[in-house]
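Undergrad: Take a look and give me a structure for this.
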Amino acid sequence: MRILLIEDEPGLAESVCTALRKERFIVDHVDRLATAREASLLAVFDLVLLDRKLPDGDGLSLIPALRAKNAGTHIIVLSAWGEVAERVAGLDEGADDYLVKPFALNELLARIRAVRRRPTELDAAEIRAGSVVFYPANEEVEIRGVRLDLPRRELRVLAALMRRGDRTVLRETLEQAVFGFDDDVQSNTLDSHISRLRKKLNRSAAGVEIHAIRGVGYLLREPA
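TA: Have a look, this model is predicted:
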């Protein structure tokens, strides 16, 4: 799961990022609306944590653009503005939840788990390919009924490939799904993750193979 945190309080932002990364989320942090708009054009986020009182405006003004880019993005507002009218305004603008500052990190994590369980029009309860089943709500993978534990980035690669069915996924799309803006990514890093994932699928008799489409990207399909 890739998360965009839009928060201008450095201490709070650091605490939230640390907590989310411990949960194996990919987290990008920005502290301005303008930077958030740029980030939303560069990557697709599963969840946005949105402060309201930002140096260049009210965070709620960003929600329409986030929805236009990806209707399936979950949005949780984090704000010190906690009056009923403010919370209603946030939810009416399109946020999935509204958490008033100060808050406990455990509560934030619980709210995130809750919104992830809510299906959107773009969500599927499960995605199948060969003998592999991917459950988007909790990002778990099973092969023939046995759970397959994967490192976070290999899981993101597999999820991106399975969501595309038998269509080629561009290399750039996979990199956006796997790496945050601050990650130090070498030219062969993605290939290394895919190589390890390919071996695990083969060992598990997954009934699907990852094929490289030279100069384009990768494709997940059943053996011929």
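Undergrad: Going by C-alpha atoms from here, please, whenever you check contacts or count neighbours.
TA: Noted.
Undergrad: Residue 108 is in contact with residue 77, correct?
TA: No: counting by C-alpha atoms under 8 Å, residue 77 does not reach residue 108; the two are 10.6 Å apart.
Undergrad: ok, those two, which is more surrounded?
TA: Neighbour count, other C-alpha atoms under 10 Å: between residue 77 and residue 108, residue 77 has more, with 25 against 18.
Undergrad: so after whichever strand or helix holds the more buried one, what's the next helix or strand?
TA: Assigned by DSSP states H and E, residue 77 falls within strand 74-79. Next helix or strand after strand 74-79 toward the C-terminus (DSSP H and E): helix 84-93.
Undergrad: Quick one: list the elements packing against the helix or strand just after that next one.
TA: Using DSSP H and E, the next helix or strand after helix 84-93 towards the C-terminus is strand 97-100. Packing partners of strand 97-100 (3 or more C-alpha pairs under 8 Å, 6 or more residues apart in numbering; DSSP states H and E): strand 74-79, helix 84-93, helix 105-117.
Undergrad: Please give the structure of this sequence too, so both can be compared:
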Amino acid sequence: MECFNGVSAINETILPSASVDTDAYQLGLGLEYKDTEGNVIQADKLPEDLKVSFADSKDVFAEDGTIANKENIPSANNSITVVATVSSESQDVNLTEEFTVNVVNAGDWATVSGSQLKIDNDIDGDTDASYDNTVNTAVVGDDMILFPTVATQNDGTVLSEENDNAVQDWNGQVESVETSDVTVVTVSKDASGDTVTLRPISAGEATVTVELASGL
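TA: Predicted coordinates for the structure are as follows:
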């Protein structure tokens, strides 16, 4: 048995009331337990007398963290404040932790797990770039477009060519884009959040990070 001194929320998003089918969408609040060094403690290492209860600002969840009142879930872009109480007499632990559950649109993207780089395949100098040539390496001076290939919506739907619902662009889901080294590559997005452009500056390696509009 490992002694713990901290907890953190596992689930921090929920769909709006109209998008939640409690028979198919079994979201429940959950916690991770941390030891004194911040490492996650596995369930079989927790004390047997561990007690956990939840309370929230919208009366959405039951004490055990399951959805009790679906109709109380607010609309997207709102939030629910949750207070978790954790206790164990054998470990002399009595913790109270507050966290926020954000209400997100069902069709917004939760994650992007596949992408590819493309350059303009038009070699005659035409300014109408088609960006239909997939590449694995970058050439200094040649702009590239980062295309998503696999995306998962907040409702669990996976968008991909394999599922016959391929994504064509970022679909307005890009909030921001950053590069780890602007001397190697610069990055930008268009105003609509549909297109992410990379411009190689010099030889080297850089990491490009895309933050989704959902904030996830």
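Undergrad: Now the TM-score, please.
TA: The TM-score (TM-score structural alignment, normalised by the length of the second structure) is 0.26; 105 aligned residues with a C-alpha RMSD of 6.0 Å.
Undergrad: Need the winner for burial among the helices and strands packed on strand 97-100 of the first structure.
TA: Among these, strand 74-79 has the highest mean neighbour count (mean count of other C-alpha atoms under 10 Å), at a mean of 24.
Undergrad: Output the contacting helices and strands for that strand.
TA: For strand 74-79 of the first structure, the packing partners by 3+ C-alpha pairs under 8 Å, 6+ apart are strand 47-51, strand 97-100, helix 105-117.
Undergrad: Among the ones you listed, which comes closest to residue 169 of the first structure?
TA: Across these, the minimum distance to residue 169 of the first structure, taken as C-alpha to C-alpha, is reached by strand 47-51, at 21.5 Å.
Undergrad: In that closest one, which residues are buried?
TA: 47-51 (16 or more other C-alpha atoms under 10 Å).
Undergrad: Among those, which one lies nearest to residue 221 of the first structure?
TA: For the buried residues of strand 47-51 of the first structure, the nearest to residue 221 of the first structure is residue 47 (28.5 Å; C-alpha to C-alpha).
Undergrad: need the next SSE after the lengthiest helix in the first structure, C-terminal direction.
TA: Ranked by residue count and defined by DSSP state H, the top helix of the first structure is helix 189-203. Once the chain leaves helix 189-203 of the first structure, the next helix or strand it forms, by DSSP H and E, is strand 209-213.
Undergrad: what's that following strand packed up against?
TA: helix 189-203, strand 217-221.
Undergrad: Output the buried residues of strand 47-51 of the first structure in a markdown table, with distance to residue 160 of the first structure appended to each entry.
TA: What follows is these, written out as a markdown table (distance: C-alpha to C-alpha, whole Å):
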| residue | distance to residue 160 of the first structure |
| --- | --- |
| 47 | 16 |
| 48 | 19 |
| 49 | 22 |
| 50 | 25 |
| 51 | 28 |
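Undergrad: where does residue 96 of the second structure land in three-state SS?
TA: Residue 96 of the second structure falls in the strand class when you classify it by DSSP: H, G, I helix; E, B strand; the rest coil.
Undergrad: That one contacts residue 84, doesn't it?
TA: Yes: using C-alpha under 8 Å, residue 96 of the second structure is in contact with residue 84, at 5.7 Å.
Undergrad: out of the two, which sits in the busier spot?
TA: residue 84 (23 against 14).
Undergrad: Just give the closest residue to the more buried one, not the sequence neighbours.
TA: residue 54 (4.6 Å; C-alpha to C-alpha, 6 or more residues apart in numbering).
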